[in-house]
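**Student:** Mind looking at a prediction? Sequence and model below.
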Amino acid sequence: MKNLEKSVEDLIEILSSKEQTVSFAESCTGGRIASAFTAVSGSSNILYGSCVTYANKIKEEWLGVPKEILETKGAVSQECVEYMLRGMQKMASSDYTLAVSGIAGPTGGTELKPVGTVYIGLLTPDGNSDIHHCLFKGDRHQVQEQATRFAIELLEKNVK
């Protein structure tokens, strides 16, 4: 398995060479994706910005996630992540956008959405979104780290 820092370095190099940018809308990862990028020199060439939209109110106000989606589907849903992607892209005008929303635990899980349930999405320059429903195992830190890695790998698979 490739080192996360090496993946980020490679992404920065590729996106820089293509003069493309990225932005993030994070919930359960709490800014870890942005942190992984800003830890590497050169990230300022490609990273437009990131929002940690932890509360539903902020998902609604900043990213335009409809209250109805949050009430009927929940913040941890494919539909919410789709709106998070579109809202962040609209705000940042980046080429690629990643969005993550999930339940890191140890509380908050339900029978239908147990702890470790995370939706991770990517919006590409052609306007297509690719959203994945993941179920990660482990404690809070492990779920957050797995979600961060998955998101970065998803971006990596799509920019090459």
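**Tutor:** All right, it came through fine. Residues are numbered from 1 along each chain as shown.

**Student:** going forward, measure contacts between C-alpha atoms and count neighbours the same way
**Tutor:** Noted.

**Student:** Centre-most residue in this protein?
**Tutor:** Centroid check for the chain by Cα atoms, centre = their mean gives Ala99 as the closest residue, at 2.8 Å.

**Student:** ok, the residue nearest to Phe136 when sequence neighbours are not counted to Lys57 distance?
**Tutor:** Closest residue to Phe136 apart from its sequence neighbours, by Cα to Cα, 6 or more residues apart in numbering: Gly116 at 4.5 Å. As judged by Cα to Cα, to the nearest Å, Gly116 and Lys57 stand 22 Å apart.

**Student:** Use this one as the comparison:
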Amino acid sequence: MIDGVPDDLEQTLVRDPRETAALLIDRLAELNWTVAVAESLTGGLVVSTLVDVPGASRVLRGGVVAYATDVKNSVLGVDPALLEAHGAVHPRVARQMARGVRDVLGRDGRAADMGIATTGVAGPDEQDGQPVGTVHIAVATPLGTRVDSLVIHGDRDRIRRETAHIALRRALMAL
């Protein structure tokens, strides 16, 4: 069970994440868009799932695993005052990560078209006063940024894998 995810979306999570990634890559290629990924709790699972798809290089610019809080600031440009006030597990942090990775991994002075970001608590302990399973996913495009805040129940592995798959679904839904 995932709090904050509509039932119809939760049912689609039984599909293979690679299928979702393949659909996302095909759609991005149709639009001639690029994608960049910033990950914290997922530790590279989102970008790894994209890389598993043959032809990902058509659209994928790369990924940044900003696991440490200070890396979110120094590499992705997340506001240090925000990190100080709320910690790394916050919807505004996810928003700034998604926007920041578009710029960091852009090309020729042009941002990547889509930025995907994940931050949250996979466990085993709470972080920044947030309970295990708290997740924030952001998808940024030139049309705007959407942030979803969820609670995913389960062990560390399930939380990380479900977060990665939901991030890919949210990115696909943004197109």
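**Tutor:** Cool, the structure landed. Just so we're clear, the structure is a prediction, and the values are computed from it rather than from any experiment.

**Student:** follow-up on the earlier one: neighbour count winner among Gly116 and Lys57 of structure 1?
**Tutor:** Gly116 (25 against 15; other Cα atoms under 10 Å).

**Student:** Translate that one into the numbering of structure 2.
**Tutor:** When structure 2 is aligned by TM-score structural alignment, Gly116 of structure 1 is paired with Gly133.

**Student:** Counterpart of His132 of structure 1 over in structure 2?
**Tutor:** Using TM-score structural alignment, His132 of structure 1 lines up with Asp148 in structure 2.

**Student:** now for the longest helix anywhere in structure 1, which elements pack on it?
**Tutor:** When structure 1 is parsed with DSSP state H, its longest helix is helix 140-159. Packing partners of helix 140-159 of structure 1 (3 or more Cα pairs under 8 Å, 6 or more residues apart in numbering; DSSP states H and E): helix 4-17, helix 32-38, strand 96-102, strand 117-123.

**Student:** do you know which of the ones you listed lies nearest His141 of structure 1?
**Tutor:** helix 32-38 (10.7 Å; Cα to Cα).

**Student:** Can you provide the mean distance from that closest one to its aligned counterpart in structure 2?
**Tutor:** Overlaying structure 2 shows helix 32-38 of structure 1 at a mean distance of 0.3 Å from the equivalent residues (mean Cα distance after the TM-score superposition for structure 1).

**Student:** Where in structure 2 does that helix fall?
**Tutor:** Counting by TM-score structural alignment, helix 32-38 of structure 1 sits on residues 45-51 of structure 2.

**Student:** Of all the residues in the matching stretch, which ones are buried?
**Tutor:** Leu45, Val46, Val47, Thr49, Leu50, Val51 (16 or more other Cα atoms under 10 Å).

**Student:** I am finished for the moment; much appreciated.
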